[in-house]
Structures are given as C-alpha cells and as structure tokens.
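J.: pasting the sequence and the predicted model now:
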Amino acid sequence: MVDVKKATILAVDDTTTNIEVVKGILSQDYLIQAALSGKMALKIIEKRQPDLILLDVMMPEMDGYQVCQQLKSQDSTKDIPIIFLTAKVQEDDETKGLALGAVDYITKPISPAILKERVKNHLLLKASRDLMERQNEILEERVIERTNQLAELQDVAMVAMGALAESRDPETGNHIRRTQHYVRVLAQALAKIPKYQQQLTPEVITAMYKSAPLHDIGKVGIADSILLKPGKLTEEEFEIMKKHAAYGRDAIVAAEKSIEVADNFLTFAKEIAYSHHEKWDGTGYPEGLTAEDIPLSARLMAIADVYDALISSRVYKPAFSHEKAVSIISKGRGSHFDPNMVDCFLTITGEFNAIALRFLDQD
C-alpha cells in the first residue's frame, strides 16, 4: 500500500477557529499548512505545492470556487486534489464545486471521522495515480531506450554484413559508409519534388539509408579469382559476377522468412541488392528493367554506387576527380540513370563531395 503519512495538507479558511479544528483532527498524521485567504493560498502553493487542499468556499475577495478554478486551469497545479469544506449545503453548491474539479465536498460542522477517512482515501488515490504515471513514464523511457538500442544494433548489423561483403575486395574501404550517406542526401533532395513527397517520407529515407550497406552482400558468393581479378573480366567471368545481385536478393529473402513482421529496411535492402545495376534505358542487369519499373531505392543506389566507384582508385584505374565523376553521371542522364535523380544530384554535388572527404579511404 502507498504510504501517505506526513503528506502536506493546505487548509484554506478565513476563520482561524476552523483552521484550528482541521489541525486538531489531522496534525497527528499530516503536515498542516494554513492560509487565511484565497490569495495567500495561491502564494503558498506557488512556492511549495501541498499534496491535498482543504478549501473553504465562502471567503472575502476571492472565494473557494475562484481559487479552485485558477488551480485547475494551470498544468502545474491541476492535479492537486481539492476538498471543499463549507457550510453551504445546497445540492447546486456541491455540484458546482465538483464541476470545477474538486474531488470531494464536506459540509460543516466537520465530522472528524469523515474528514480523516476522506483525506486518507484521496491521498491514497493521488499517490496511486502518481505512482502509475511514474511507472508509465519509466516504461516509456525503457521502451524508447530499447527501441534506440535495437535501431543501433540494426545499423551495426547492416554495416557489419555489408563490410563482410566488401572485405572480399579490400580496395573498397569506406565505400559502404559513403554510399549510404549519398543515398540519404539524394533521397532528401528528391523528396522536395511533389511527385516523390509521399514515397520518400523521412521514415522511408531512413529505412533506405539503413539498407544501403547491403547493396553488394551477394559478393560473398563470387569466387576470389573473379572478384579480385586485377584486369578486365571476360564475358564468362562477367556473367558470373552479375550473379551477385541474385545472391544478395536471395540472402535477404531468407532473412525475411525468419521474422514474423515485414520490415521496410529488408524490403529496400532486397530491392537495392537485386536491382541497383539496372539502367534507365533497359541495358542493365539482372532483369533489364527500364525507367520506373526499376525500384526507386535501386535507382538511388545506382547513382550513389557509380559516383563512389568513379572517385575511388582501383587496380585497373585511378580515382577520377569529383568534377569528372559529376560529368560522367550527368552524361548518363536518361540512359544509365533516372533523369529526375540526375537533376537532383547536380544540385547537391557539393554534399556528395563532402561525404567523400569525410569518409576518405586511408592508404
């Protein structure tokens, strides 16, 4: 049971005799404060809130109803229980008091037994409500904390799985970190176009950002002799290399089957892994999809992936400058890349360059 002993009670009455009566009944169990007017009561409450207020109705200048109304109108004091103590015995008077937010209405002369029990019961109710609210706050805090932890673990898992694939090709370095940031800033720019506003909500963009590290997860299924070949691949080798898109999709499909609830980031991860090598004009792989038949997430990833490949050094080519990479992507507008995305990309090339410098590969 909640302990309400030594709770603070404010007795408000313009007659000192009535204050003394209340003290005589309750002071053994509670700390009693006193106010001889409504204005004095408000000043006391402003400095230190009591746990319960015993409030006379008929007082000069500011009556009990006015005091109650003012306290209930303020968020900081609206939850303090108020019990009216009054000689007014009409039903309308009691109804008015309860309508203003008082929890009880006790008529004078005061019965000590009734006052004790009602004060005790209302303090218990308040203590129980406070405890429940605090427990709810703690629960909400724990849910938020746990949700944040799970989100962080999810992010770490995605990056780790992406890094596992990238580790097969040591030259890629910070590629997965750069590309996921490219995807986010490009999606945010595209979201400003009315056509894409409903598709690219902040939640969707976050899910795409989280799923981007898995774009080349299928590389784990490609033999080192092909994946790490320093020169140009033969046609046969390139056909094998192209299978990494399907390998990645199939790995994510298998992961989806292990959870009961569909998750956006896995859906986008599957789209990105399988379709980010498709081209706007249909000359890409693995399906030869064209235009908007290519998933939006994969079209975003295509620009991010190609830009980063262009500015990165490989055993078979030097790193291109940012300016040359921008020029190449611009020339691919409407053939390799979604025209709208290229237009957006050209407005934020500075952000791409900043990301590249932030996650620069170290020799």
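T.: Looks like it arrived, so ask away.
J.: alpha carbons only for contacts and neighbour counts from here, please
T.: Noted.
J.: residue ranges for the helices of the stretch 201-350 of the chain, please.
T.: 202-211, 224-227, 235-242, 244-256, 264-275, 296-311, 322-331, 339-347, 349-358 (DSSP state H, counting those that start in this stretch).
J.: one more structure, for comparison:
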Amino acid sequence: MSASMRQKRVLVVDDDRLNRKLLHGMLANLGHDVVQAESGQEALDLLNESIDLVMLDVMMPRMDGLACCRAIRADKRFAELPVIIVTTLSSREDRLKAVEAGANDFIAKPIDLMEVRVRTASLLKMKESRDAVRRYQDDLEEMVRVRTQALELALDNLREQRKSTVTAYQDAIHCLCSAAEFKDEETAQHIIRIGKMCSLLGSRLGLSRDEAELLLHAAPMHDVGKIGVPDAILLKPGKLTAEEWPIMQRHASIGARILGQSASELLQAGAIIALSHHEKWDGSGYPGGLSGTGIPLYGRICAVADVFDALTSRRPYKEPFSVDSSLDIMRKGRASHFDPEILDLFFANLDDILAIKDAFRDEPLPA
C-alpha cells in the first residue's frame, strides 16, 4: 500500500482520560489509527516513524506539552513531524511559546470536530508531500549509489583490461628487443638497464612522470634494427671494414622503420630513439649527421646510457672496460659525442646509475 493510501497514525497525548477518549472517537471517525499516551514521557516512549501526527495537550504533570514538543523536535527523525497543540490557553504569549517549542498548529478546547478535521487534514497532507519528496530523494540517492558502483566496477574492469593489454603490449616489445639483443650476443639485462638508466636521467632532467615512464619502455627498443643486419657483420669479432660499416649503421634506420609504422606513442618514441641514439653532439654521428639540440632529446639521453653500458659490457669484438676507464672515455666525449648537460647529469647521478648496473648485471657466461 502506498504512503498516501495507508491509514494515518495519530498519537494523542493527554493526561485526561475523557479528553483522550473524545479525540480518539473523532479521529477514528475520520479514518485514522489512534495511539494514546497519558504523559509526555509515555508519548516519547511510543513515538516512532510510523506516527504521522501528534496531538499534544499542554497542561500535563511532570512533563508539560511544550517540554514534550521540544523533546520531539530534538530528535532529528521527528524534526518535521506535524504537532498540534490542544489547549485552553489562547493568549498571544502562550501561542508564541508553543511555536518556539516547535508546534505547527493549535486546537482550542472545547474541541470541535470540524476544526479537528480541517487542521489534521492540512498537516497530514503536508507530511504526505514531505514524505513523497523524501522518498524520491532516497530513491534518487540509491539510484545514484547503484549507478556509481556500476560505473566504478566498469572502470575497474576497463583499467584491468587496459593494464593487461599494456602489459602484453610491453611484453611483446620486450621480446622483439630481446631478439635483436640476443642476435648481437647482448643480453636481456642490457635492455632493462638502458630503459631504467634513460628513465632515471629523464626524470632528473625534469621530464614528467609520464615521459620518464615512456622512456623506461621506449629506450629498450634502441637497437631493434639489428634484426636486419647480417650476422657476419653483426657478430664479427674484429674491426669492420669500410664496406661493412655502412651496413652496420643501417640498423638505426631499420629500427625506425620497424617501429615508426605504428601510431602508438610508445612505438613512435622508440622509433625516435632508434633513429637518433647514434647521432653526436658535434654532428659526426649517424644516420642523419644531426648536431646539438637538433638531435631529439630522447636520443641524446639514450646515447649517454647506451655508450656507458656498451663500454662496461662484453661484446663480440671486445672485453668490458672497467667503470673508471669507461667514465674517462665518456668525459672526453663531452660536447663532442654527448650533450654536455645530460652527461653532467649522468655524472651527478652516477651512484644511482651504478646501482642500476649492479642490480641488473649480466649473468656469467657458461664455462
């Protein structure tokens, strides 16, 4: 049954039994369910959210009607519950006190049925409207809560799917890079070190967290173009001839072509690094002979990390240099091979660079 159709419950509070009986008869005749209390405290004990209206006598022992009305209003559940004061008091001052206590209306004794009908009908209609608004608000809040939960669940699922997709994407790229590195007899640890070193340098250079994260995953692609270099040249233990060297240099362009076919921000960054990490500050690098800040920033960062790692690692054509020897070689390349600002930053963060090298060191070759 809807709230508007159900029988209304009226709490009648009066210490006089005859007055209660009279009001009970009138209200029952109007179709209401009547609850009786003979004191203010009993009324408070009986009061609950099923009550639609309180008719409250003023002159009662111990707790009078005004004190009872104030107690009703003190409970936030009944802050808007209609209260009618039934009283013989009729002065302006008495009525003001009743209003201050929280009363909505007055009925004077002796009680008149027509007055009871009109005043109760008005206040019950007001409560019915307020209850309808409150139910609508509650329903709206519940709908918002349910839809918010559904949206959050959908977003969580989307984030998980995206995370899984990105992870699979990065794994595929890592495998591609590893294939190139293994072909060159380098290691998977090498590409991890390059990514972490480049990300560190980018972060310390002031790049955003997102850009540093991009470098972490894009820098390992720097030598992916070695897949396209013949093994006889790539794995040659000695110095390359004048004819072989241009073929070896093609790996930068090959890598850029492989990666540049995708619209992915990550692969586009990898293509830039692949193409530019062998360029030199003084313009003597390859494949484009770029110089200074004409070399993309990601390529300049990778050049420093890659040379350091190459110097300190074993290659088919050399044994690893010591860290001190490698650092001396790199110092000599300041402002000729390397961007001086990035090289200075490399040395300023050398402890962290060496920590990365130590954490991801190459596994010893089998005996």
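T.: Nice, I can see it. The shown structure was predicted, so the numbers you read here are calculated from the model rather than taken from an experiment.
J.: please work out the TM-score for the two chains.
T.: For this chain pair, the superposition-based TM-score is 0.67 by TM-score structural alignment, normalised by the length of structure 1; 275 aligned residues with a Cα RMSD of 3.2 Å.
J.: now the helices of the stretch 201-350 of structure 1 in CSV, with mean neighbour count and distance to residue 35 of structure 1?
T.: Listed next are the helices of the stretch 201-350 of structure 1 as CSV, based on neighbours: other Cα atoms under 10 Å; distance: least, Cα to Cα, whole Å:
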stretch, mean neighbour count, distance to residue 35 of structure 1
helix 202-211, 21, 54
helix 224-227, 14, 85
helix 235-242, 14, 84
helix 244-256, 18, 67
helix 264-275, 25, 61
helix 296-311, 23, 68
helix 322-331, 16, 75
helix 339-347, 17, 68
helix 349-358, 16, 65
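J.: now the strands for the stretch 1-150 of structure 1?
T.: 8-12, 31-35, 52-56, 82-86, 104-107 (DSSP state E, counting those that start in this stretch).
J.: out of those, which is closest to residue 233 of structure 1?
T.: When the strands of the stretch 1-150 of structure 1 are compared by Cα to Cα, strand 52-56 sits nearest residue 233 of structure 1, at 82.3 Å.
J.: what about the closest residue in space to residue 318 of structure 2 that isn't next to it in sequence, distance to residue 184 of structure 2?
T.: In space, and not counting its chain neighbours, residue 318 of structure 2 is closest to residue 237: 7.6 Å by Cα to Cα, 6 or more residues apart in numbering. Applying Cα to Cα, to the nearest Å, the value for residue 237 of structure 2 to residue 184 of structure 2 is 11 Å.
J.: the two: which has the busier surroundings?
T.: Set residue 237 of structure 2 next to residue 184 and count neighbours by other Cα atoms under 10 Å: residue 184 wins out with 20 against 12.
J.: what packs against the biggest helix by length in structure 1?
T.: Taking DSSP state H as the criterion, structure 1 has its longest helix at helix 112-166. Applying 3 or more Cα pairs under 8 Å, 6 or more residues apart in numbering; DSSP states H and E, we find helix 112-166 of structure 1 packed against helix 16-26, helix 175-190, helix 202-211.
J.: re earlier: make TSV out of the helices of the stretch 201-350 of structure 1 and add distance to residue 146 of structure 1.
T.: Formatted as TSV, those follow (distance: least, Cα to Cα, whole Å):
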stretch	distance to residue 146 of structure 1
helix 202-211	18
helix 224-227	39
helix 235-242	39
helix 244-256	22
helix 264-275	19
helix 296-311	28
helix 322-331	41
helix 339-347	36
helix 349-358	30
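J.: closest to residue 16 of structure 1 out of these?
T.: helix 202-211 (62.7 Å).
J.: list of residues touching stretch 195-215 of structure 2?
T.: 216-220, 266, 269, 298, 301-302, 305, 342, 345-346, 353, 356 (Cα atoms under 8 Å, 6 or more residues apart in numbering).
J.: can you count the residues close to residue 129 of structure 1?
T.: 13.
J.: likewise the one 5 residues further on?
T.: Counted with other Cα under 10 Å, the neighbours of residue 134 of structure 1 add up to 12.
J.: please pull up the equivalent of it in structure 2.
T.: When structure 2 is aligned by TM-score structural alignment, residue 134 of structure 1 is paired with residue 149.
J.: so how far is residue 157 of structure 2 from that match?
T.: To residue 157 of structure 2, residue 149 of structure 2 is 12 Å away according to Cα to Cα.
J.: ditto for residue 245 of structure 2
T.: Relative to residue 157 of structure 2, and taking Cα to Cα, residue 245 of structure 2 is found at 51 Å.
J.: just residue 340 of structure 2 next, same as before
T.: Using Cα to Cα, residue 340 of structure 2 is found at 46 Å from residue 157 of structure 2.
J.: before we move on, back to that, now the longest helix of structure 1 on structure 2. Mean distance?
T.: Its matched residues in structure 2 lie on average 2.8 Å from helix 112-166 of structure 1 after superposition (mean Cα distance after the TM-score superposition for structure 1).
J.: how far off centre is that helix?
T.: The chain centroid and the centroid of helix 112-166 of structure 1 are separated by 15 Å under Cα atoms, centre = their mean, to the nearest Å.
J.: stretch 335-354 of structure 2 too?
T.: For stretch 335-354 of structure 2, the distance to the chain centre is 36 Å (Cα atoms, centre = their mean).
J.: what are the contacting residues of that stretch?
T.: Outside stretch 335-354 of structure 2, the residues touching it (Cα under 8 Å, 6+ apart) are 197, 201, 204-205, 279-282, 284-285, 292, 300-301, 303-304, 334.
J.: mind giving me the ChimeraX select for those residues, buried ones only?
T.: A single ChimeraX command selects the buried members of the contacts of stretch 335-354 of structure 2 (16 or more other Cα atoms under 10 Å):
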select :197,201,204,279,280,281,282,285,292,300,301,303,304,334
